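Undergrad: Return atomic coordinates for the entry below.
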Amino acid sequence: MTIRIMFGPDNQMPPVIHTPLPPKTEQIHTPVADMAGIGRVRKSNPSSIEKDRDKDKDKDKDKVAEILNELESYIGLIIVKRLIRDLQAFVEIQKRRTHERLIAEPLVLHMIFKGNPGTGKTTVARLIGRLFKEMGVLQKGHIIECERADLVGEYIGHTAQKTREQLKKALGGVLFIDEAYSLARGGEKDFGKEAIDALVKAMEDNKDNLVLILAGYSQEMDWFLQTNPGLRSRFPIHIDFPDYTIDELLAIGKLMFKTRQYELTTDAEDTLRFHLQILLSSHRYAGNARLVRNLVEKTVRKQAVRLFQKPSSSREELIQILPVDINLENL
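TA: Below you'll find the model as predicted:
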């Protein structure tokens, strides 16, 4: 601010000091509704934090949709897909009820998977871990896959230690135990019972940060649940994985060839169907994808041996699978 001093004509007169007035400022009238204070709510645009939260929610929804689309792309598993959709709806509605301060059902999501080998149990378990992570049920959503040898020790106290180690690795995700019924075999002196007791305790202690999935053959899993009266009630979700039909097995085989950049001729497709029908009628657990994968890999090797006998091969020959390439020997 500039201050001016002026002297009059008479040097004996005191100087006149002029101090400029401060510039006028416009008065800003704050609407009552915008005034902060007791009983007032400030009306403003959403903060950047709220916007970031909304973006994160949208990303989570996109990831959930992506995972569910992947589930739908699996061949067969119609009942399994429906149950997973039901689980998603149940979890989401309980979250909404909690947000509205309504009574919500506890999210006890431990599961029993029953079915023959190669029917998709491990694949679906991995997908469930990812799905629950994106839905906010699990922190990490990873999966730890183990069996009896990873849990049962050789002396007293060793089993509990090994089981706790696997549980610690699985916290925040899924602990998947294949052939879980083997834990109850071996009689009273077997250490498998110790592993079961440790698992039951962990289910209660970490119910908000762990999903336990026990898998195995249908009949054996039913027997296993009967050996311990408290087990069945702790696993409210039971999912049966049916064997694949002949059409589903054929579709799986064709997809496996396609992902490897091979194509079946029309005659080769008929030959593949014929061999799959033989497998289904002769093998107890033939109706699964694992056996089809073995057949596909064996076919690719046979095609390679056939083409290796020629000095050169065209691109079409390298892609085509012929009926002579498909064989069940030593499968």
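Undergrad: going forward, measure contacts between C-alpha atoms and count neighbours the same way
TA: OK.
Undergrad: which residue sits closest to Ile5 in space, ignoring its chain neighbours?
TA: Ile17 (4.7 Å; CA to CA, 6 or more residues apart in numbering).
Undergrad: try Glu154
TA: Phe191 (7.7 Å).
Undergrad: residues touching that neighbour, list them.
TA: Listed by CA atoms under 8 Å, 6 or more residues apart in numbering, the contact set of Phe191 reads 152-156, 159.
Undergrad: likewise Leu318?
TA: By CA under 8 Å, 6+ apart, the contact list for Leu318 reads 262, 307.
Undergrad: Following the helix or strand where it lies in sequence, what is the next regular element?
TA: Leu318 belongs to helix 315-319 when assigned by DSSP states H and E. Downstream of helix 315-319, the next assigned helix or strand under DSSP H and E is strand 320-321.
Undergrad: ok so, going back, sec struct for the residue nearest to Ile5, please.
TA: Assigned by DSSP: H, G, I helix; E, B strand; the rest coil, the conformation of Ile17 is strand.
Undergrad: run this one through as well so I can compare:
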Amino acid sequence: MSYLWPQDVLSAIENGQLSPKDAFRYLRDMDQSILPASRQDGSAAHQRVEEIMRELDSLIGLSEVKKLVREINAFIEIQKRREKEHLITDPLVLHMIFKGNPGTGKTTVARILGKIFREMGVLSRGHLIEVERADLVGEYIGHTAQKTREQLKKAYGGILFIDEAYSLARGGEKDFGKEAIDCLVKAMEDKKDQLILILAGYQKEMENFLQTNPGLRSRFPIHIEFSDYTKQELMQIAEQMCAKRQYKLSPEAKALLEKMLVPPTRNSDENFGNARTVRNIIEKAIRRQAVRLVVKANTTREELMTIEATDLAEV
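TA: Coordinates of the predicted model:
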């Protein structure tokens, strides 16, 4: 079995990949690997970081994002080396802004960053807590601070990822969202060694959000833009999704899917979901294929694996 992240062990049990007994043994055996960075074997930690980087590289597209993640990784490593040599180091302020449309990989990249930062000793746990406005903003005075602190507490040692973060400022000065922002800013200062905050959302809306809160921009030194996927990349994502499920697209299905996929640059629908849209199409096509085949008394392996153009046409 490939290397499992500690918080993924429970999922492995639920999916039948590990028995409870084997999971216990697995966690016991990896005890050395979850020691604080100061007590870890450097080469082992480096090897795990490289393994996580390969996971990042396996994602379709995102070339600029991958480049920036490697820059961040290199920066952290060099600061640690400088500290060993008693040289002046820059503070590791790693709070980030992710700008991009839905389905462009923001949450996936945030989760990978958590793993990298954990292996490098920047974060103690490296887990990801994903929230939105409703998880932070309360209904009465004092309720918002309480809800926000609860989410922050869950995220300590890892990353708090706030999707559509600009919604926190949409109600103006009297909106409780401002209270959530104030609480988050305070935590960024008080718990700066225990937490990384990532604010995510549409590019235009995030820019407007930062302009309405001038103090926020300086607190987020890292801005990553997630470009929309090209049609070719969307097709690669579709084929990758199929392969993972042991399906494949017939030549006619590929041709039809290419016509169906219209990236946002040429699409008037601002809600186009990039990889999310592709996933929805493939999952619906798989269900339609099932309906088409279930009436047959006998099916071949090839039929069970192949998605035909008719399955996509139904979508």
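Undergrad: that older thread, now the contacts of Phe191 of structure 1 as JSON lines including secondary structure and neighbour count?
TA: Putting the contacts of Phe191 of structure 1 into JSON lines (DSSP: H, G, I helix; E, B strand; the rest coil; neighbours: other CA atoms under 10 Å) gives the following:
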{"residue": "Val152", "secondary structure": "coil", "neighbour count": "23"}
{"residue": "Gly153", "secondary structure": "coil", "neighbour count": "20"}
{"residue": "Glu154", "secondary structure": "coil", "neighbour count": "10"}
{"residue": "Tyr155", "secondary structure": "coil", "neighbour count": "9"}
{"residue": "Ile156", "secondary structure": "coil", "neighbour count": "11"}
{"residue": "Thr159", "secondary structure": "helix", "neighbour count": "23"}
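Undergrad: could you dump those to a markdown table with distance to Asn69 of structure 1?
TA: Listed next are these as a markdown table, based on distance: CA to CA, whole Å:
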| residue | distance to Asn69 of structure 1 |
| --- | --- |
| Val152 | 38 |
| Gly153 | 41 |
| Glu154 | 44 |
| Tyr155 | 47 |
| Ile156 | 47 |
| Thr159 | 40 |
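Undergrad: Just the closest of these to Thr265 of structure 1, please.
TA: Val152 (49.6 Å; CA to CA).
Undergrad: For the residue mapped onto that closest one from structure 2, list the residues it contacts.
TA: By TM-score structural alignment, Val152 of structure 1 lines up with Val137 in structure 2. Counting by CA under 8 Å, 6+ apart, Val137 of structure 2 makes contact with 143-145, 147-148, 168, 176-177, 180.
Undergrad: ok, of these, which come out buried?
TA: Among the contacts of Val137 of structure 2, the ones that count as buried by 16 or more other CA atoms under 10 Å are 144-145, 147-148, 168, 176-177, 180.
Undergrad: ok so, going back, tell me the one of the contacts of Val137 of structure 2 nearest Thr104 of structure 2?
TA: Among those, Leu168 lies closest to Thr104 of structure 2 (CA to CA), at 21.8 Å.
Undergrad: ok, now which ones touch the aligned partner of the closest one in structure 1?
TA: Taking TM-score structural alignment, the alignment pairs Leu168 of structure 2 with Leu183 from structure 1. Leu183 of structure 1 makes contact with 148, 152, 192-193, 195-196 under the criterion CA under 8 Å, 6+ apart.
Undergrad: Now flag whichever of these is closest to Lys95 of structure 1.
TA: Each of those was checked against Lys95 of structure 1 using CA to CA; the closest is Ile196, at 30.8 Å.
Undergrad: Alignment lookup: that closest one to structure 2.
TA: Superposed on structure 2 with TM-score structural alignment, Ile196 of structure 1 falls opposite Ile181.
Undergrad: Now name the helix or strand holding that match.
TA: Going by DSSP H and E, Ile181 of structure 2 is part of helix 177-190.
Undergrad: Which residue of structure 2 is paired with Leu322 of structure 1 in the alignment?
TA: Correspondence of Leu322 of structure 1 to structure 2, assessed by TM-score structural alignment: Glu308.
Undergrad: For Leu109 of structure 1, list the residues it contacts.
TA: Taking CA under 8 Å, 6+ apart, one finds 211-212, 235-237 in contact with Leu109 of structure 1.
Undergrad: Just the buried residues of those.
TA: By 16+ other CA under 10 Å, these give 211-212, 235, 237 as buried.
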